[in-house]
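**Q** need a structure here:
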Amino acid sequence: MILTRIAGSLDRSPQPEIFREVARGFFATNDRTQTAITASIRPALAWLTDTAAASAEGTDEAMLDVEAFLADAGTLYLLGAEDAIVAPLVTALTAEIARTARRIASDHGGRLDPPLTLALDEAALICPVPLDRWTADMGGRNVTIHIGAQSRAQLRQRWGEVGAAIVNNASTILVFGGMRDPDDLRAFEALSGEREDITYTRDRDGQITGSTTKRVPVLTAAQLANLPARRVMVVRRGIPASIGRVQLAWQRRTVRRALRHQPPTTTAPRQRQPPKQPGWPTAAGPDQPSTGSPRPEPTLVEGAAQ
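**A** Model (predicted):
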């Protein structure tokens, strides 16, 4: 009975036959193996105990059509937190979008059209997708991935030494100020490159008597740690490290221009009360009879009161 219900619920999956076979294989194993499997998958399904998250399961009509979403170049916002309960749901939805994008790209010459951008802030905490594997080929499939992380140590903690190295090597890096980790500062100082610095020797009268040249970092660790607000060091393959400026999205010229061209929002005018007609009755207390001629009763005409 349970297997029949599970098999029926899998009809909505993209590959129902494969998942039904997996379900049958699960119930064919012994109790000890089933217990081990359920203990492993229980954390991934813990979001079903959260009322707000469980409501996202929805109905057939409310389900997200990922293929249509990608074809229409839609935008999807996922808001999460460092929560062991909800994080698997956010990760699964992100992974499903990426998996579908990869499949569609493979069916259309290897590149997705229109392209897809994944902007994953605090990816190591909120959305721990397998970035070390995605970065290998997503760029070639017209899928751009932006991630935000606190430090290189955070990447190593989530994806390991090898995985963090893969992510770093395949990425354009924006380094914001405020870092205090000595290892990170030394690493980014080395990435900034070196330049020749000339030191002059002067006599007691201030006259230059000689000079020496030595190699120094383009940006020292102290300079990186104290970058001004909204200044970043840009590290990209093929160009020297440089200092760039980031801008808040709502301050961009294109965004302001788009907002100016939006139709203004209007509110419905307030209904004016009809002026008081002479001779109509005025408010009267229980002991005070009203004055004037009686007001006509409203008449319903085609749904409107007259």
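
**Q** C-alpha from now on. contacts and neighbour counts both.
**A** Noted.

**Q** Can you report how many residues neighbour Ala164?
**A** 19 (other Cα atoms under 10 Å).

**Q** Would you state the helices of this structure in chain order?
**A** Using DSSP state H, the helices of the chain run over residues 2-9, 16-28, 31-41, 51-54, 66-71, 87-107, 123-126, 131-134, 152-169, 182-191, 221-225, 253-260.

**Q** Just say which of the ones you listed is most tucked in.
**A** Greatest average neighbour count among those goes to helix 123-126 (a mean of 20), per mean count of other Cα atoms under 10 Å.

**Q** now what about that helix, what contacts it?
**A** 80-83, 87, 90-91, 129, 147-149, 154-155, 158 (Cα atoms under 8 Å, 6 or more residues apart in numbering).

**Q** Go through those residues and name the one nearest Arg42.
**A** Minimum distance to Arg42 across those is 13.3 Å, recorded for Ala87 (Cα to Cα).

**Q** Can you give me the distance of the closest one to Asp183?
**A** For Ala87, the distance to Asp183 equals 29 Å [Cα to Cα, to the nearest Å].

**Q** do Thr144 as well
**A** 28 Å.

**Q** How about Gln157?
**A** When distance is defined by Cα to Cα, Gln157 is 15 Å away from Asp183.

**Q** Likewise for Leu48?
**A** Where Asp183 is concerned, Leu48 sits at a distance of 41 Å (Cα to Cα).

**Q** wait, what's in contact with Ala105?
**A** Neighbours of Ala105 in contact, by Cα under 8 Å, 6+ apart: 111-113, 141.

**Q** Proceed likewise with the subsequent sequence, for comparison:
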Amino acid sequence: MALKTNKFQPRGGAMAAGTPPLLVVLAMWGIVGVVFLMWVAAWLASLVTPGEVAPFGARWALWLVTGNTGSAWPGTPTPLVVLFAAVLAGGIGYAGVRGFRIVRRRLGDEGDPVAALNLGNSDVAELARPEAAEKAVRLRRTSLAGEQPKALEERDVGLTLGDLKLPQGRTGARLFASWEDTVLAYMAPRAGKTTALAIPYVLNAPGPALATSNKGDVWAATAKIRERRTGERVWLFDPGSITHQPQTFWWNPLRHVRTVEDAYRLASHFVLTIDDEDSKKDMWGPAAKALISQLMLAAALAEESMEQVGEWLHDAKQPRPIEILFDHGFIAYAEALRETQNIVSETRDGIYTTARTAARCLDDPEIMGWVTPPEGTGVDEFDPRDFVVSRQTLHLLSKSRSAAAPLIAAMTDAIFIAAEEASEGMGGRLDPPLVAVLDEAANICKIADLPDLYSHLGSRGIVPVTILQSYRQGVRVWTENGMEAMWSAATVKLFGAGLDDHKIVEALSKLIGQHDVSTTSFSYGDGKGNHSVQLRRQEIMEGADIRKIGKGEALLFATAAQATLLKMCPWYTGADVAEVSAAIKESEKSVTEGARRRYSQAHGA
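**A** You can find the predicted model right below:
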């Protein structure tokens, strides 16, 4: 009967089987070492006695083996030599054990995925200094002109991904996403996505910074600091009054709508938010998108507001948008709108009802106040084209599934379009780059073709960071094909704590790959024992291991690089901790005061 025990050996296990020639060589050098140790002991003993010691060599070794101590160390007491030898052997043995333990800790235990993935991983060298700094200077030729890569601050090198994890809790080189990377992150709540990604990325953005969220935490931590550091404006788009701050600007979604394509793209952000999944698959979804785009184009051409679009949606026989489209030469679009208005009432009502559901934000006066010209003064108009060539900051806030979510997506998309246009005037790349942190993207920033945008945004100096709670959350919005496209186009992918989808973790396990493990077996029979070691291939990280990734840690997949385990760098571990803490405290006070003021106004106090 055989008893088997398995031990991981992530780096091969060649020594486990052993080779006779190597053992012979080691044994010979071991004998030489023992002889030399005796000679050193004799030499030390001769220093404290009147005795002497013969020169070390083959003859001296022969005298030692034959017990001719009188020739080996004449006049030196042999007991003293033995004592010194014992002390030396003990000291060497102790140092050897300590050294072995230190080396083993640094190399990691057998089966440690950190050791298997990160030790000797040269694939991620381009994400660390000095390569990352050199790349930053090359990509930002204008904003970093004349700068030496070695002298760059971390915020100029790139977006901090984390520190390379090493065995026994140690960390290695710091890794960065470059200014041409596109980042996709999957992290559960309280896994570090806000503290280690959103806040640091907004805080350290070298140019314009955009952040979406369903909470006010990123705004609270960064708004005051960004305003002080850049000397430029911080915009807060908060139609749901999450932060209870007064409105200080408005944005016109129709300002730059001049073509059918412009209108259709804007309408897509509204239809994608319909809760009924089936509406996107039957006739109502596409028909509603076409209707909204026709009315939006008519309103834009007539220099009307989004409020007018809302009124037209409630009048299925309104002739004015048809007349406007005809007057501006959009004959086919006008005919299509007329046909929609004149079809059988059941079909027409279904289309208009779906469109009104998609654009329900147009019926909310509080939301509409952010996208229609205000009465009086003191409220500026936000222009995406000015924003992308500045160092300003924009926070877009909306509660999940809020009616205002389409406006968040539309505004983000408008900024992407403006940034692409601006990059063309800068030689093809926006400099300094735009950093766009799309937290809760699947809930409040549903840009229909975001997966397709990922294929070229990075090359334009636009760095999107899309943060999702899970892969399946993205599939519900962009479909399986869309998420596969985004996965393929993202050059940096991060997986944090809380991955519970067994299909995803098993897929990641296969992508991470395998390594050699040694299987040791011992059997006893016929009065003899047999010991054998075999090698076999096994996943470096199984699905259960990936699921147990700790909070504040992440699994990194970078283009053409081996998977890597990271320890992320939250803001409270960096040099800005005091400044950010003070900013959060100040913002919380402002939120509290705003909430009290809002409550008093609502109740007439």
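
**Q** Quick check: TM-score for this pair?
**A** Superposed pair, TM-score by TM-score structural alignment, normalised by the length of structure 1: 0.72. Supporting alignment: 252 aligned residues with a Cα RMSD of 3.1 Å.

**Q** Can you add neighbour count and distance to Val255 of structure 1 and give the contacts of Ala105 of structure 1 back as TSV?
**A** Shown next, in TSV, are these (neighbours: other Cα atoms under 10 Å; distance: Cα to Cα, whole Å):
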residue	neighbour count	distance to Val255 of structure 1
Arg111	20	28
Leu112	22	26
Asp113	16	24
Arg141	20	28
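
**Q** Widest-spaced pair of those?
**A** Asp113 and Arg141 (9.2 Å).

**Q** Residue in structure 2 paired with Gly210 of structure 1?
**A** Using TM-score structural alignment, the equivalent of Gly210 of structure 1 in structure 2 is Ser532.

**Q** is it true that its match touches Tyr524?
**A** No: with contacts defined as Cα atoms under 8 Å, Ser532 of structure 2 does not count as touching Tyr524, sitting 11.7 Å away.

**Q** who touches the residue lying closest to Arg338 of structure 2 once chain neighbours are set aside in this structure?
**A** Excluding the flanking residues, the one nearest Arg338 of structure 2 by Cα to Cα, 6 or more residues apart in numbering is Ile322, at 6.6 Å. With contact taken as Cα under 8 Å, 6+ apart, Ile322 of structure 2 is in contact with 298, 334-335, 337-338.

**Q** Nearest to Ala58 of structure 2, out of the residues you listed: which one, please.
**A** Nearest to Ala58 of structure 2 among the contacts of Ile322 of structure 2, counting by Cα to Cα, is Ala298 at 102.8 Å.

**Q** which position in structure 1 aligns with Glu484 of structure 2?
**A** Match for Glu484 of structure 2 (TM-score structural alignment): Ala165.

**Q** Kindly report the same for Arg59 of structure 2.
**A** Counting by TM-score structural alignment, Arg59 of structure 2 has no partner.

**Q** so how many other residues sit close to Arg59 of structure 2?
**A** 13.

**Q** now swap in Leu118 of structure 1 and tell me
**A** 15.

**Q** ok, now which ones touch it?
**A** 143-146.

**Q** Enumerate every residue touching the residue lying closest to Val162 of structure 1 once chain neighbours are set aside.
**A** Distance criterion Cα to Cα, 6+ apart; nearest residue to Val162 of structure 1, sequence neighbours excluded, is Arg156 at 8.0 Å. The contact partners of Arg156 of structure 1, taken as Cα under 8 Å, 6+ apart, are 162-164.

**Q** Aligned counterpart of Arg156 of structure 1 in structure 2, please.
**A** Per TM-score structural alignment, Arg156 of structure 1 is aligned with Val475.

**Q** and if you look at Ala124 of structure 1?
**A** In structure 2, the residue paired with Ala124 of structure 1 according to TM-score structural alignment is Ala442.

**Q** Also Ala52 of structure 1?
**A** In structure 2, Ala52 of structure 1 lands on Glu366 (TM-score structural alignment).

**Q** and the gap between that match and Thr412 of structure 2?
**A** From Glu366 of structure 2 to Thr412 of structure 2 the distance is 20 Å (Cα to Cα).

**Q** And for Thr353 of structure 2?
**A** 26 Å.

**Q** can you check Ala116 of structure 2 too?
**A** In terms of Cα to Cα, Ala116 of structure 2 sits 40 Å off from Thr412 of structure 2.

**Q** quick one: the top helix by length along structure 2 aligns where in structure 1?
**A** When structure 2 is parsed with DSSP H, its longest helix is helix 78-107. Counting by TM-score structural alignment, helix 78-107 of structure 2 falls onto no part of structure 1.

**Q** Which SSE is immediately downstream of that helix?
**A** Once the chain leaves helix 78-107 of structure 2, the next helix or strand it forms, by DSSP states H and E, is helix 113-118.

**Q** Can you work out which other helices and strands pack against that following helix?
**A** strand 159-165, strand 564-567 (3 or more Cα pairs under 8 Å, 6 or more residues apart in numbering; DSSP states H and E).

**Q** quick one: which of these is nearest Ala490 of structure 2?
**A** It's strand 159-165; of those, that one is closest to Ala490 of structure 2 (Cα to Cα) at 14.4 Å.

**Q** For the residue mapped onto Glu542 of structure 2 from structure 1, which non-adjacent residue is closest in space?
**A** By TM-score structural alignment, Glu542 of structure 2 lines up with Thr220 in structure 1. Nearest residue to Thr220 of structure 1 in three dimensions, chain neighbours excluded: Glu189, at 5.6 Å (Cα to Cα, 6+ apart).

**Q** Might you report the residue contacts of the aligned residue in structure 2 for the one you found?
**A** Under the alignment (TM-score structural alignment), Glu189 of structure 1 maps onto Ser509 of structure 2. Residues near Ser509 of structure 2 by Cα under 8 Å, 6+ apart: 539-543, 546.

**Q** With distance to Ala561 of structure 2 as added columns, please give those residues in JSON lines.
**A** Below are the contacts of Ser509 of structure 2 laid out as JSON lines (distance: Cα to Cα, whole Å):
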{"residue": "Glu539", "distance to Ala561 of structure 2": "17"}
{"residue": "Ile540", "distance to Ala561 of structure 2": "15"}
{"residue": "Met541", "distance to Ala561 of structure 2": "16"}
{"residue": "Glu542", "distance to Ala561 of structure 2": "19"}
{"residue": "Gly543", "distance to Ala561 of structure 2": "20"}
{"residue": "Ile546", "distance to Ala561 of structure 2": "18"}
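
**Q** tell me which of those residues is nearest to Arg106 of structure 2?
**A** The closest of the contacts of Ser509 of structure 2, once distances to Arg106 of structure 2 are taken by Cα to Cα, is Ile540, at 18.1 Å.

**Q** That closest one is in contact with Gln514, isn't it?
**A** Yes: the pair Ile540 of structure 2 / Gln514 is scored as a contact, 5.1 Å apart, by Cα under 8 Å.
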